[in-house]
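J.: only the shape, not the letters, is given here:
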């Protein structure tokens, strides 16, 4: 009698507990999913996130709601996801900055992307484009380097902040080319474009989605892309490798992650759906329209990329003496 009462009581307690493990994964999703983008509406992460949100919702049978939580260069929203309940109802769509360079530059960052976030899939990549003002008269990368050496320290370049991809790409190139340019940080790419059009700065690395409108209008000159091979987004544009800088690469990328501890079955389900979605002709074409190349990978590939990028940019930060703001 006593044994039956204990078992009955245990069953009653168990019935009040949330499902976990495989049972939770099987029941998921039972309500809308939040896709946090730690950048403002209209930014490239926001645009790509919205391209995948609708087909992902159709695949999962629940709405996928894009939640913009901008601030601190993407660190604010990224940290919120890192601290979120790992139940599969909060996902993160972000770029490499909050995952790679922010931890390198800020030892007191309020989250650790390597222990508090679980990689899901690398979604898309984009080259960076080196753009210069037409007034420089530089038709090629070699022309620009030659001019920069002649006017050593007299040319300015813009970036979207200390330790940003646009900053580190230029610092890496400065070291390779043996040139000296003055760094002028701005709040965002629109401000850099305005500064270039006014003559305040003469060069910048930008993602093509920002740069190419001005380039095609003849207001800026593009000198090359930073992928190792020609980019599917800009197949007509030569790489830095082709122009004498073997191995030079500075790729922007966007990925989906989840809070660490999210059930593996959920991570695998989302990853598999994302791979299928971004490789579909319709979504791949739309992503390409924003000058990004659709990728779609298993979680393990994203882990490998994050570690490789940490090593690559850690060396650049150390060599350039980049300090946190």
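T.: Yep, that arrived. Being a predicted model, the structure only gives us computed values, none of them experimental.
J.: please count neighbours and contacts with C-alpha atoms only from this point.
T.: Fine.
J.: residues of the longest helix anywhere in the chain that come out buried?
T.: Counting by DSSP state H, the longest helix found in the chain is helix 299-320. Neighbour counts over helix 299-320 (16 or more other Cα atoms under 10 Å) mark 299, 302-303, 306, 309-310, 313-314, 316-317 as buried.
J.: thought residue 179 was touching residue 151?
T.: No - contact criterion Cα atoms under 8 Å: residue 179 and residue 151 do not qualify, at 9.4 Å.
J.: which one of the two has more residues nearby?
T.: Legend: neighbour count by other Cα atoms under 10 Å for residue 179 and residue 151, higher for residue 179 (19 against 13).
J.: give the helix, strand or coil label for the more buried one.
T.: Following DSSP: H, G, I helix; E, B strand; the rest coil, residue 179 is assigned to coil.
J.: from residue 156, how far out is it?
T.: Residue 179 sits 12 Å away from residue 156, taking Cα to Cα, to the nearest Å as the criterion.
J.: in the stretch 1-150 of the chain, mark out all the helices, start to finish.
T.: Secondary structure of the stretch 1-150 of the chain (DSSP state H, counting those that start in this stretch): helices at 2-15, 21-27, 44-60, 75-82, 96, 102-105, 113-116, 141-150.
J.: the longest one - contacts with which helices or strands?
T.: Counting contacts by 3 or more Cα pairs under 8 Å, 6 or more residues apart in numbering; DSSP states H and E, helix 44-60 is packed against strand 33-37, strand 64-68, strand 90-95, helix 264-278, helix 281-288.
J.: how far does it sit from the chain's center?
T.: In terms of Cα atoms, centre = their mean, to the nearest Å, the centre of helix 44-60 is found 15 Å from the chain centre.
J.: again with stretch 168-177
T.: 20 Å.
J.: got it, and stretch 154-174?
T.: With Cα atoms, centre = their mean, you get 17 Å for stretch 154-174.
J.: how long is it from one end to the other?
T.: Start-to-end span of stretch 154-174 (Cα to Cα) is 14 Å.
J.: cool, stretch 143-158 as well?
T.: Stretch 143-158: ends 19 Å apart by Cα to Cα.
J.: ok, and here's another one to check against it:
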């Protein structure tokens, strides 16, 4: 009888929780929110997150505080949100790496992005750009590949670490073009660009916001973008795909997520508010200034993007023999 009574009490509590959850969601938010960015202040995710949170605070009627928790390629801050209370007061603003490649590249990842995080919306996408030292005698992808083949193993490329987007993008090109380049990892893009300008490395993939000031200064040369079709943020630059490697794609994207179990009504409210913000003219202009194309997709669409990207990059990781750290 005691066990039965306990079971009935548990069932009643569960039903009561379900009954009050929508009402509780109606009163949300009643206090400030935090938007965790698992990258340093001043980074691209941080800049876009701050553009959104200023507007989101106004629409929700509560402060939305950006909290930078960098480390381990974004995995530390992402794991913190995955373990946070699913009450709608902790959100995550991150890039694709901690969501789609981290599970294959980290031996002891402290979270499962597909089980412990609830997608809210894809905020924006951006091409990566293939750039070379401006002194290198190449002006397009075909010339770069020809040079790499003529100097097999002699050219170096930089990235921001083993398994980073820049690393995997070049490994994808190496496999498709049949070239041999030496990988040199660095702590961050400032070190990558310094090394390229200094002649220690000859090429690399990076985000346009980092590369374009040096391209415009004549220190780096842009060869291609990594979207499947030409991008609105760099319309005159050819794609890797059209340069002889159909199917090549390596985009960066940014998204908002919440801890799994966050009430659906709150997820829906956040999604609707964020899509309206992303669609506003001033926000779109600010994003494009950072070479991002505004998106704003439904939660289910973001989950599909995560799943398809994981499948695609898992193939690149296995083919390149990139080992988990």
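T.: Nice, I can see it. Given the structure is predicted, the values throughout are model-derived calculations rather than measurements.
J.: returning to what we had before: out of the helices of the stretch 1-150 of structure 1, flag the one nearest residue 263 of structure 1.
T.: helix 21-27 (6.2 Å; Cα to Cα).
J.: so what secondary structure elements neighbour that closest one?
T.: Packed next to helix 21-27 of structure 1, using 3+ Cα pairs under 8 Å, 6+ apart, are helix 264-278.
J.: what lies in contact with the helix it packs on?
T.: 22, 25, 28, 52, 55-56, 59, 88, 120-121, 123, 258, 283-284, 294-299 (Cα atoms under 8 Å, 6 or more residues apart in numbering).
J.: follow-up on the earlier one: what about the helices of the stretch 1-150 of structure 1, which gets the closest to residue 321 of structure 1?
T.: Once the helices of the stretch 1-150 of structure 1 are compared by Cα to Cα, helix 102-105 is nearest, at 10.7 Å.
J.: ok, for residue 259 of structure 2, nearest residue in space, not its chain neighbours?
T.: residue 117 (4.6 Å; Cα to Cα, 6 or more residues apart in numbering).
J.: again with residue 47 of structure 1
T.: Distances taken as Cα to Cα, 6+ apart place residue 41 nearest to residue 47 of structure 1, at 7.6 Å, with adjacent residues excluded.
J.: try residue 246 of structure 1
T.: Counting by Cα to Cα, 6+ apart, the residue nearest residue 246 of structure 1 is residue 240, at 7.4 Å.
J.: distance of the one you found relative to residue 142 of structure 1?
T.: From residue 240 of structure 1 to residue 142 of structure 1 the distance is 10 Å (Cα to Cα).
J.: those two: which has the busier surroundings?
T.: A side-by-side neighbour count of residue 240 of structure 1 and residue 142, using other Cα under 10 Å, places residue 240 first with 24 against 14.
J.: residues touching that one, list them.
T.: 141, 224-228, 246, 248-249.
J.: spit out the contact partners of the closest residue in space to residue 128 of structure 2 that isn't next to it in sequence.
T.: Once flanking residues are discounted, residue 128 of structure 2 sits nearest to residue 207: 4.7 Å by Cα to Cα, 6+ apart. By Cα under 8 Å, 6+ apart, residue 207 of structure 2 lies in contact with 126-129, 252.
J.: top of these by neighbour count?
T.: In those, the most neighbours by other Cα under 10 Å go to residue 129, 30 neighbours.
J.: shouldn't that residue be in contact with residue 222?
T.: Yes - counting by Cα under 8 Å, residue 129 of structure 2 touches residue 222, with 6.8 Å between them.
J.: which residues touch residue 203 of structure 2?
T.: 130-133, 155-158, 196.
J.: contacts only, for the closest residue to residue 229 of structure 2 other than its chain neighbours.
T.: Closest residue to residue 229 of structure 2 apart from its sequence neighbours, by Cα to Cα, 6+ apart: residue 239 at 6.5 Å. By Cα under 8 Å, 6+ apart, the contact list for residue 239 of structure 2 reads 224-230.
J.: of the residues you listed, which stay in contact in structure 1?
T.: Shared with structure 1 under both residues aligned by TM-score structural alignment, their matches' Cα atoms under 8 Å, the contacts from the contacts of residue 239 of structure 2 are 224-230.
J.: picking up where we left off before, from the contacts of helix 264-278 of structure 1, list just the buried residues.
T.: 25, 28, 52, 55-56, 88, 120-121, 123, 258, 283-284, 294-299.
J.: how about the strands of the stretch 101-250 of structure 2, start to end?
T.: For the stretch 101-250 of structure 2, the strands defined by DSSP state E, counting those that start in this stretch occupy 117-126, 129-133, 156-159, 182-185, 203-206, 220-225.
J.: whereabouts in structure 1 does the third one align?
T.: If I follow you right, that is strand 156-159 of structure 2. Mapping strand 156-159 of structure 2 onto structure 1 (TM-score structural alignment) gives residues 156-159.
J.: what's the average distance of the matching stretch to structure 2?
T.: Once fitted to structure 2, stretch 156-159 of structure 1 is off its aligned match by 0.4 Å on average (mean Cα distance after the TM-score superposition for structure 1).
J.: alright, calling it a day.
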